[in-house]
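1. Task: produce atomic coordinates for the following.
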Amino acid sequence: MSYFNIQSINNTAGGKAFAASKPIADTIKTLSTLGSIDMGSIDSLPNLLGRKVISYGSLANYFKQVGSGDTIFVQYPLYISYPAFLQVVYYLRFVKRCKLVFIIHDVNSLRIDPTVGLGGMGHTNNTQRSLRNELRILKLASGILVPTDAMRKFIENTNKVSAKVIVFGLYEHLADSLDVPTFKNQRTMIFAGNLDKSSFLSKLNHSTFHYEIYGNEPSMFTLPENLDYRGSFPSDELSAQFSGGFGLVWDGSSVDGISGVMGAYLRYNSPFKASMFLASGIPVVVWKNAAIADFVSQHRLGITVNSLAEAESAIKQITDEQYAELTASVRSFGLQLRQGAQFKKALEDVLTFA
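-> The predicted model follows:
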């Protein structure tokens, strides 16, 4: 039996420095330790009806090296049309008779506001219909890897899947160096990411707390002058800019909790920026209702709060000794993320069932 990996490229980031490609690149690197063959991006495979469907000949040619009983790891979602995605899955499952293991990075119908636009498989302007389409695909899996227990429960309870659903925890953040930095206590919150999707920053104009901001300058609003904007850096250079404090894992438009589509999605997913901060030795600030909040608290990886005002107050009260204890836990866990330990264990588990 052989292992293969398929993926597609999410172009919604617009080529910005904070690309969403590292989580996929890291999982591919870990899969290669199993001998998995990376088949690359299938974005160019749809070739009929305005690139909405795939000819049978193209499918057969693309997957000609795949044999019956082989295992295909699918980096989910694939950013091709829903009909094309269904074709790929049906061909591999029923023609090639392969086992399909989905590695869930996002369930787009849960995270994208249909009024803004839904890009990707299963997406219509009706959120429930889009979700049904996505779940229809997931139901064909032999095994599913998800980042949180909340997402596991959602998929199992909503979809009645027969596949084993395994939780891998926070996304791995592989690094050549296994030396996780040590930082001193600083009353700082670091935020890095897509600033246009982070309009809560505009509400911090009266805050006296030190916020360190990284990312492309937002086009939808102006950053308040009291925020310390440091510019944009490629993901592999970003952590070198940090000098201590806490990494802020926040989304949406409110500083008093998280609401709307993004708030709802944080109840299911594991934001990759949390892994980035922890692998860099930085403890995190997480919304109390986020899917990763209990994990952060139990493993002493940061603090969980209801609002940014609460976070500011809590950080001001943390002593140097308490911060040193926090960062010791963070460095230990960050080393696991750099080695991909959690994900490797989840892979071993899912392959015993798939």
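
2. CA atoms for contacts and neighbours, from now on please.
-> Noted.

3. contacting residues around the longest helix that the chain contains?
-> Assignment by DSSP state H gives helix 320-339 as the longest helix of the chain. Contact with helix 320-339 is made by 170-185, 275, 278-283, 299-302, 342, as judged by Cα atoms under 8 Å, 6 or more residues apart in numbering.

4. How far off centre is that helix?
-> Relative to the centre of its chain, helix 320-339 is centred 21 Å away, using Cα atoms, centre = their mean, to the nearest Å.

5. Is the residue of the chain most remote from its centre within a helix or a strand, and which one?
-> In the chain, counting by Cα atoms, centre = their mean, residue 57 sits farthest out from the average C-alpha position, at 33.6 Å. Using DSSP states H and E, residue 57 falls within helix 56-62.

6. can you pull the contacts of residue 289?
-> Contacts of residue 289 (Cα under 8 Å, 6+ apart): 266-267, 306.

7. Now the buried members of those residues.
-> Among the contacts of residue 289, the ones that count as buried by 16 or more other Cα atoms under 10 Å are 266-267.

8. just the contacts of residue 289 now: which is nearest residue 212?
-> residue 306 (20.2 Å; Cα to Cα).

9. which residues does that closest one contact?
-> Residue 306 neighbours (Cα under 8 Å, 6+ apart): 256-257, 287-289.

10. again, but for residue 22
-> residue 173.

11. follow-up on the earlier one: export the contacts of residue 289 to TSV and tack on secondary structure?
-> As requested, those are exported to TSV (DSSP: H, G, I helix; E, B strand; the rest coil):
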residue	secondary structure
266	helix
267	coil
306	coil
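
12. Name the helix or strand for residue 38, please.
-> Under the criterion DSSP H and E, the helix or strand holding residue 38 is strand 37-41.

13. I have a second one here; can you model it like the first so I can compare?
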Amino acid sequence: MTNWVLRLEGEQPSDNRYLAVQNLSTSASNVGFREINYILYDDLANNSTRRAEIIEGLFSQVKPGDIVLLPFPLYILAMNFQKECIDFLKKMKNVKLIAFVLDLHTWLYKGDYNPKTDFLLEQLRTFDLLIVPTKKFAGRLKKEGVSTPMLSFDFLDFIYNGPIKTKNWKQKIYIASGRAISLKNYHGKTDIVVIGSSNSTRENITVLPHRKAIELPQIFDGGFGAVDLINNVTTNTNNYDWDSYSAYTSPSKLSLYLASGLPVLVRSDSAVKELVERAGIGLIVDDLNDIDRVFEKLNENDYQKILKKVATYQRAVSTGYFAQRALLEGVAFLTLGINDSIS
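-> Prediction:
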């Protein structure tokens, strides 16, 4: 029996989604999975013959009894390619399929949503196991009719072995975002550093140009990283409802900050609120204009105590611990029937 994982190869855009797929395959290979390389193929949407040829080639080494791990979604624009990959593997005798769910973009759309017509939920129902971001994510899937066995990875790994800065207590918040950030309703004294773009002009707001995620751990020098869109931090979300989505998922920014050794700020309705609170690796803040009052209660000694707790998670996240743990539990379930972590 062989365990396989798809790995996205080639030069990718500076996008956390692609980095997450590559980090997943690295973690999987570290616990015995063999890699199947794929790229962002062009001209697939209206070319069924080419899709079939690529899929047959991708999975030519898969044999009966094997386990195949798919990042979900594959982030290939032709969504029929993803479905056809799943269908091809499901037709193979005794092949087990695991979906490592990184995103479910149909949950992001504003407006009417009907789980009965969600094509991504239909695909998830065909897997033998789902590894999902959080227990709340799993709970919503179940409510929407997905009965596939599930376990959660809780923290998305951010594999990193480069330098990080020594942290000291500063009344400072970092906001790293690929979307334009507006702080027009922020009236606090705490310094804010936006990495990306913002039209804010206040003296205590610094805007740094967008950088690749892998470069950011070398920038953070203290304070906290804002994971969620806290009240009075707004962004151009177009047709996406990021606020509601954060109630279910484990954001990549959380892992970026932790891999950098930076404590975090999350909202009280965030899916990771209890994880952060229990681990003591950050603070719960719902309104950015409350941050001065919250920070006034902290001193250098308090901050260093938080940093010690963050250090444990920094090592775990940056070495792929959480994906590896989930994958080992998943394989144990599919091969031995051990279901201690399965919901």
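
14. Go through the contacts of helix 320-339 of the first structure and flag which are in strands.
-> residue 302 (DSSP state E).

15. before we move on, the earlier item: if I align to the second structure, which of the contacts of residue 306 of the first structure are still contacts?
-> Retained in the second structure: 287-288, out of the contacts of residue 306 of the first structure (criterion both residues aligned by TM-score structural alignment, their matches' Cα atoms under 8 Å).

16. Among the contacts of residue 306 of the first structure, pick out the one closest to residue 99 of the first structure, please.
-> residue 289 (35.0 Å).

17. which residue in the second structure lines up with the closest one?
-> Per TM-score structural alignment, the equivalent position to residue 289 of the first structure in the second structure is residue 269.

18. if I pick the spatially most central residue of the second structure, what's in contact with it?
-> Computing the C-alpha centroid of the second structure and ranking residues by Cα atoms, centre = their mean puts residue 252 first, at 4.0 Å. Taking Cα under 8 Å, 6+ apart, we find residue 252 of the second structure in contact with 16, 156, 158.

19. What's residue 295 of the second structure aligned with over in the first structure?
-> Here residue 295 of the second structure is matched to residue 315 in the first structure, going by TM-score structural alignment.

20. typed the wrong thing, it's residue 284 of the second structure
-> Under the alignment (TM-score structural alignment), residue 284 of the second structure pairs with residue 304 in the first structure.

21. Which neighbouring elements make contact with the helix or strand encompassing its match?
-> Assigned by DSSP H and E, residue 304 of the first structure belongs to strand 302-305. Contacts defined by 3 or more Cα pairs under 8 Å, 6 or more residues apart in numbering; DSSP states H and E place strand 302-305 of the first structure against strand 284-287, helix 293-298, helix 308-317.

22. The first one vs the second structure, mean deviation?
-> In other words, strand 284-287 of the first structure. After superposition onto the second structure, strand 284-287 of the first structure sits on average 0.6 Å from its aligned residues (mean Cα distance after the TM-score superposition for the first structure).

23. where's that strand relative to the chain centroid, distance-wise?
-> Using Cα atoms, centre = their mean, the offset of strand 284-287 of the first structure from its chain centre is 16 Å.

24. Which strands and helices lie in contact with it?
-> Applying 3+ Cα pairs under 8 Å, 6+ apart, we find strand 284-287 of the first structure packed against strand 246-249, helix 272-279, helix 293-298, strand 302-305.

25. Superposed on the second structure, what's the mean shift for the last one?
-> For strand 302-305 of the first structure, the mean distance to aligned residues of the second structure following superposition is 0.8 Å (mean Cα distance after the TM-score superposition for the first structure).

26. which other residues reach that strand?
-> Contacts for strand 302-305 of the first structure (Cα under 8 Å, 6+ apart): 246, 283-288, 293, 296-297, 311, 326.

27. Show me which of these are buried.
-> The buried subset of the contacts of strand 302-305 of the first structure (16+ other Cα under 10 Å) comprises 246, 283-288, 293, 296, 311, 326.

28. Residue 174 of the first structure -> the second structure?
-> In the second structure, residue 174 of the first structure lands on residue 159 (TM-score structural alignment).

29. For that match, which non-adjacent residue is spatially closest?
-> Counting by Cα to Cα, 6 or more residues apart in numbering, residue 159 of the second structure lies nearest to residue 318, which is 4.1 Å off, once chain neighbours are set aside.

30. before we move on, what about residue 286 of the first structure?
-> residue 304 (4.8 Å).

31. State the distance from that neighbour to residue 72 of the first structure.
-> Distance from residue 304 of the first structure to residue 72 of the first structure, counting by Cα to Cα, to the nearest Å: 37 Å.

32. Between the two, tell me which one has more neighbours.
-> The neighbour comparison of residue 304 of the first structure against residue 72 (other Cα atoms under 10 Å) goes to residue 72, with 26 against 22.

33. Give me the three-state assignment for the more buried one.
-> With three-state DSSP as the criterion, residue 72 of the first structure reads strand.

34. picking up where we left off before, buried only: go through the contacts of helix 320-339 of the first structure for me.
-> Those of the contacts of helix 320-339 of the first structure that meet the buried threshold are 170-175, 180-183, 185, 275, 278-283, 300-302, 342, by 16+ other Cα under 10 Å.

35. Show me what residue 233 of the first structure lines up with in the second structure.
-> Residue 233 of the first structure maps onto residue 211 in the second structure, by TM-score structural alignment.
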